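Novice: okay, sequence plus prediction incoming.
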Amino acid sequence: MNLPIIQPYLFFNGRCEEAINFYQTALDAKVDMVMKFSDSPEPPPPGMIPEGWEDKVMHASFTFEGNIVMASDGCEAQGGYAGFSLSLSVASAEEAKRYFDALSEGGEVTMPLGETFWSPIFGMLKDKFGVAWMVGVHVEPPAGC
């Protein structure tokens, strides 16, 4: 692995297992590992996690087409996503539509799939967990750009 790398780490505020199952279906993601708070070799400090979260996900990772995404329920029962989107670039319009439709199930389309000046098909959505996605076909820039 060449360093440095940037990997998304998503916090699902108590819904991590549900999210992982969703991404397994929507993206054909493969789960690499899941560790619950109760599996930790050291207990969390008192008051660090909400009462009853022992069986929530402390750390997980899944892989989609060689991309690693890390996830957790986090340490609090609140949260949200703001100020970023995960950008999914694919090779064809058919792939873009398939992933867009799967990710938007139960979520909110913020920009329907359509042609743009930078991509033959591009759209934006928030999935049912509030994670923002931009889905489009990757186009190589012209030589010299």
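Specialist: Perfect, thanks for sending it.
Novice: make it CA atoms for all contacts and neighbour counts henceforth
Specialist: Fine.
Novice: which residue ranges of the protein form strands?
Specialist: Using DSSP state E, the strands assigned to the chain run over residues 9-11, 30-36, 57-64, 67-72, 86-90, 108-114, 122-126, 132-137.
Novice: export the ones you listed to CSV and tack on distance to residue 18 and mean neighbour count?
Specialist: Written out in CSV, the entries for the strands of the chain read as follows (distance: least, Cα to Cα, whole Å; neighbours: other Cα atoms under 10 Å):
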stretch, distance to residue 18, mean neighbour count
strand 9-11, 12, 20
strand 30-36, 12, 16
strand 57-64, 10, 20
strand 67-72, 11, 19
strand 86-90, 19, 14
strand 108-114, 18, 15
strand 122-126, 16, 22
strand 132-137, 17, 23
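Novice: and here is the other one:
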Amino acid sequence: MSVTSVTHLNFRGDARAALEFYHSVFGGDLAVVSYGDAGDTRNPTESDQVMWGQVAADSGFRVMAYDVPSQLPWDRGVNSFFVSLRGGTTQEVAAYWEKLSVGATVVQPLEPARWAPLYGMLEDRYGVVWVLDVVSEYNG
């Protein structure tokens, strides 16, 4: 038996744009179901917002997202989570970094670290904090 963990991001009206952005970075398949698509008409002004969405790439990358309805509380919080993206090569990680960094705030530049050939952290234009590094054997 196996289990898969997928990061699920919660937004207030930005889920579709965020999913489209992640799709442009990682490729793969983009699936989006709006509240209107699902017949949820409690708030007609939110019918185009995302009830469920996912990017699933051939590389194994997966992310899910939705727009929290206005009748529910939502607070992005501060440092409530990071999305950790670990790649096998510096070229792979650097390519993702280049795309994710468009419109982002760099927290830690992508550069060699004591524990990894490359490590960096950024907050993307949707407020999601990404930690990127190259997988290496720990020799602490």
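Specialist: Right, received. Where do you want to start? Bear in mind that the values here come from a model prediction, so they are computed numbers and not experimental data.
Novice: TM-score for this pair?
Specialist: Their TM-score after superposition, calculated using TM-score structural alignment, normalised by the length of the second structure, is reported as 0.85; 136 aligned residues with a Cα RMSD of 2.2 Å.
Novice: picking up where we left off before, ok, which of the strands of the first structure comes nearest residue 46 of the first structure?
Specialist: Each of the strands of the first structure has some distance to residue 46 of the first structure by Cα to Cα; the shortest is strand 57-64, at 15.1 Å.
Novice: follow-up on the earlier one: would you reformat the strands of the first structure as a markdown table and include distance to residue 44 of the first structure?
Specialist: As requested, those are exported to a markdown table (distance: least, Cα to Cα, whole Å):
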| stretch | distance to residue 44 of the first structure |
| --- | --- |
| strand 9-11 | 17 |
| strand 30-36 | 11 |
| strand 57-64 | 10 |
| strand 67-72 | 14 |
| strand 86-90 | 30 |
| strand 108-114 | 35 |
| strand 122-126 | 32 |
| strand 132-137 | 30 |
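Novice: which among those strands is found nearest to residue 100 of the first structure?
Specialist: When the strands of the first structure are compared by Cα to Cα, strand 132-137 sits nearest residue 100 of the first structure, at 6.3 Å.
Novice: what's that closest one aligned against in the second structure?
Specialist: On the second structure, the counterpart of strand 132-137 of the first structure by TM-score structural alignment is residues 129-134.
Novice: the matching stretch: how far from the chain's middle?
Specialist: 11 Å (Cα atoms, centre = their mean, to the nearest Å).
Novice: distance from that stretch to the first structure after superposition?
Specialist: Once the two structures are superposed, the average separation between stretch 129-134 of the second structure and the matching residues of the first structure is 0.6 Å (mean Cα distance after the TM-score superposition for the first structure).
Novice: among the strands of the first structure, which is nearest residue 99 of the first structure?
Specialist: Each of the strands of the first structure was checked against residue 99 of the first structure via Cα to Cα, and the shortest separation belongs to strand 132-137, namely 7.6 Å.
Novice: any idea how far residue 111 of the second structure is from the residue nearest the centre of the second structure?
Specialist: Residue closest to the average C-alpha location in the second structure (Cα atoms, centre = their mean): residue 63, at 5.8 Å. Separation of residue 63 of the second structure from residue 111 of the second structure (Cα to Cα, to the nearest Å) stands at 25 Å.
Novice: residue 3 of the first structure: which of the strands of the first structure is closest?
Specialist: Between residue 3 of the first structure and those, the shortest gap by Cα to Cα is with strand 67-72, which sits at 14.1 Å.
Novice: what span of the second structure lines up against that closest one?
Specialist: Going by TM-score structural alignment: strand 67-72 of the first structure matches residues 61-66.
Novice: and if you look at stretch 92-103 of the first structure?
Specialist: Per the alignment by TM-score structural alignment, stretch 92-103 of the first structure matches residues 89-100 in the second structure.
Novice: residues contacting that stretch, please?
Specialist: Contacting residues not belonging to stretch 89-100 of the second structure are listed as 25-26, 86-87, 110, 117-118, 124, 132-135 [Cα atoms under 8 Å, 6 or more residues apart in numbering].
Novice: what comes up buried for it?
Specialist: For stretch 89-100 of the second structure, a neighbour-count test (16 or more other Cα atoms under 10 Å) marks 90, 93-94, 96-97, 99-100 as buried.
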